[in-house]
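# what would the 3D arrangement of this be:
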Amino acid sequence: MWSRPISQPARKTLVASLRDALRQQIESGHFRIGERLPSEAQLTREHGVSRTVVREAVAALRADGLVEPRQGSGVYVLEPEAPVPAPFSDVDMDRLSSVIELLELRTAVEVEAAGLAAQRRSPSQEEYILECLRAVTLCNSAGRNSSEEDFALHLAIAEATNNPRFPEFLIMVGANSIPRRALDSQTQVPMAERYGEMINDEHDKIVTAILNGDEDAARAAMRTHLRGSQQRYRNLLRGTGG
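Model prediction:
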């Protein structure tokens, strides 16, 4: 009796189902590390699928690093590879040297972001940048922890580049990269009034240049701001010997 071949979408569903079933058996320990999987013929019988489906499912497991075919012997379960840590997940913000490393990286990215924001910002983005500036200025003037508001301002500038990779980068680095946050956790020393005024002035120069559409001044102001933060942390590092 003639029968139609399995369609491509149907076969893909069968492959995915078998792949997931075998993965679950491997991860649960039903098939242990170094153990050989059942033969192609056994898997065909047990799961009611064709040899083609079995081969594709095994190939998918191999691509995921879960199994390894060995010539003339069969397919064996591999020890899972150690997961690759997410970017910046191993940064120790209690170490001043880690803060300096992130500030150097941020400088490389955010100086250009400020210049692009001066070129490309929209009226609504200008308005939001000003809102963020007012919020961080109020916090600094009151001597309160301004790390969240500071990060929001830098993120607003990154978003005003209208290149999504800039805000993605800042979000990936995270709010912990804001110097004030790290400094507070490191020293538990309240921010001096003079320091708050200095940061407010630096922020104001960055935002003014962006709103004026002055790319060069925006880059220069952002560079001064972030390099100043680097220097303050280097001075602290030398002073503490940490």
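# only C-alpha atoms from now on, for both contacts and neighbour counts.
Noted.
# report the contact partners of the nearest residue to Ala156 once chain neighbours are set aside.
Counting by C-alpha to C-alpha, 6 or more residues apart in numbering, Ala156 lies nearest to Ile129, which is 5.7 Å off, once chain neighbours are set aside. Taking C-alpha atoms under 8 Å, 6 or more residues apart in numbering, we find Ile129 in contact with Leu153, Ala156, Ile157, Val207.
# one more to line up against the first:
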Amino acid sequence: MTIDADNPAPVPAGGRRRETLSSQVIRTLADRIRQGEYSRGSQLPTEKVLIDELGVSRTVVREAIANLRASGLVSIQHGVGAFVRDDAGIPPFRLAPERLTMVENQLKGLELRIGIESEAAALAAERRTQVDLDAMAAVCDAMDDAIRDVVRDSQTDFEFHCAVAKASQNEHFFGIFNYLGETLMPRMRLQTKDVEDAVFQANLARVNAEHRLVLAAIAERNIDGARLAMRQHLTVSRDRMIERMRRGG
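Next up is the predicted model:
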């Protein structure tokens, strides 16, 4: 296969520029990776092999490899070469913000949290340190202050769940909760802006009481109890959301 290097990007009559040489090489190599011709974990052909096969310059090949690296398809081992990443072609998990404006999709996100955070709480009960317990207790105390002052945000709620995830001693639980919490909680916060102060305080007090039940189970190293307490806490939130959906609010 040889890419036309003599006239890589003429402007046709329609005024639309054709692909540059580097773009053509990027597309060719990316297609080979996605189609499995270059399998995950394998080393890409050397620069010389690609230059000879594609009929392009070393500069073009290097630009293409740099782009594939930036796109997450390849990694570079200096002095060795370029390798197809093990996760090449797998799209990163994300919740589309435009879809989360719908309550139904917030509900799906909350259901995902139930599964993830229940297990994080169980691991926290097994692995927590005193520092972890102190952090969770401090957040519960801060939420008491927020209740008293009618602070209408979800920051202390978010911080408690972060503290539980950290106590699992598994950075992946913390990473995915941090993403889910930052994505979902601001939208859930908007639903409280028109709630009367007394009702808001009562709801937040119930939430914090549930937090303290989770904390107590973790402190006692009650693995099953921590898992159940977290599941019940988030399930109640899910059920309230379902009820709002039924009422059309």
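# any idea what the residue nearest to Ala156 of the first structure aligns with in the second structure?
Ile129 of the first structure maps onto Met136 in the second structure, with residues paired by TM-score structural alignment.
# okay, and that match sits in which element?
Secondary structure from DSSP states H and E places Met136 of the second structure in helix 130-149.
# could you point out which element follows that helix?
Beyond helix 130-149 of the second structure toward the C-terminal end (DSSP H and E), the next one is helix 155-167.
# quick one: the helices in the first structure, in order.
Counting by DSSP state H, the first structure has helices at residues 8-27, 40-47, 51-63, 96-120, 123-141, 147-159, 165-173, 179-187, 193-211, 215-240.
# who does the third one touch, helix- and strand-wise?
Where contact means 3 or more C-alpha pairs under 8 Å, 6 or more residues apart in numbering; DSSP states H and E, helix 51-63 of the first structure is packed against helix 8-27, helix 40-47, strand 67-70.
# of those, which is nearest Tyr233 of the first structure?
Across those, Tyr233 of the first structure has its closest neighbour in helix 8-27 (46.1 Å, C-alpha to C-alpha).
# buried sites along the closest one?
Residues of helix 8-27 of the first structure classed as buried by neighbour count (16 or more other C-alpha atoms under 10 Å): Arg11, Leu14, Val15, Ala16, Leu18, Arg19, Leu22, Arg23, Ile26.
# before we move on, what about stretch 122-133 of the first structure?
Gln125, Glu126, Tyr128, Ile129, Leu130, Glu131, Cys132, Leu133.
# return the member of the residues you listed nearest to Glu46 of the first structure.
Closest approach between these and Glu46 of the first structure, by C-alpha to C-alpha: Gln125, at 60.2 Å.
# so what's that closest one up against?
Residues near Gln125 of the first structure by C-alpha under 8 Å, 6+ apart: Ala156, Glu159, Ala160.
# next, count neighbours for the equivalent of Gly196 of the first structure over in the second structure.
Under the alignment (TM-score structural alignment), Gly196 of the first structure pairs with Leu204 in the second structure. A total of 22 residues lie near Leu204 of the second structure under the criterion other C-alpha atoms under 10 Å.
# need the contact list for whatever residue of the second structure lines up with Leu102 of the first structure.
Structural alignment (TM-score structural alignment) places Leu102 of the first structure against Gly109 in the second structure. By C-alpha under 8 Å, 6+ apart, the residues touching Gly109 of the second structure are Leu180, Leu184.
# check Leu228 of the second structure too.
By C-alpha under 8 Å, 6+ apart, the contact list for Leu228 of the second structure reads Ser118.
# that one maps to what in the first structure?
Checking TM-score structural alignment: Leu228 of the second structure goes with Ala220.
# against Val111 of the first structure, how distant is that match?
Remark: distance between Ala220 of the first structure and Val111 of the first structure (C-alpha to C-alpha, to the nearest Å) = 7 Å.
# spatially nearest residue to Val173 of the first structure, not counting backbone neighbours?
Of all residues not flanking Val173 of the first structure in the chain, Phe88 sits nearest, at 6.2 Å (C-alpha to C-alpha, 6+ apart).
# the strand or helix carrying Ile76 of the second structure aligns to what range in the first structure?
In this structure, Ile76 of the second structure sits in strand 74-77 according to DSSP H and E. Following TM-score structural alignment, strand 74-77 of the second structure has no partner segment in the first structure.
# for the very next helix or strand once past that strand, packing partners?
As assigned by DSSP H and E, the chain's next helix or strand after strand 74-77 of the second structure is strand 81-84. The contact analysis (3+ C-alpha pairs under 8 Å, 6+ apart) places strand 81-84 of the second structure against strand 74-77.
# give the buried residues for the strand it packs on.
Using 16+ other C-alpha under 10 Å as the test for burial, strand 74-77 of the second structure gives Val74, Ser75.
# out of the helices and strands packed on helix 51-63 of the first structure, nearest to Leu237 of the first structure?
Closest of those to Leu237 of the first structure is helix 8-27, at 46.2 Å (criterion: C-alpha to C-alpha).
# tell me how far that closest one lies from the chain's centre.
Put simply, helix 8-27 of the first structure sits 31 Å off its chain's centre (C-alpha atoms, centre = their mean, to the nearest Å).
# what's the angle from that helix to helix 51-63?
Taking axes from the mean of the first three to the mean of the last three C-alpha atoms, to 10 degrees, one finds that helix 8-27 of the first structure is oriented at 50 degrees with respect to helix 51-63.
# now the angle from helix 8-27 of the first structure to helix 40-47?
Comparing the axes of helix 8-27 of the first structure and helix 40-47 via the same axes, to 10 degrees yields an angle of 100 degrees.
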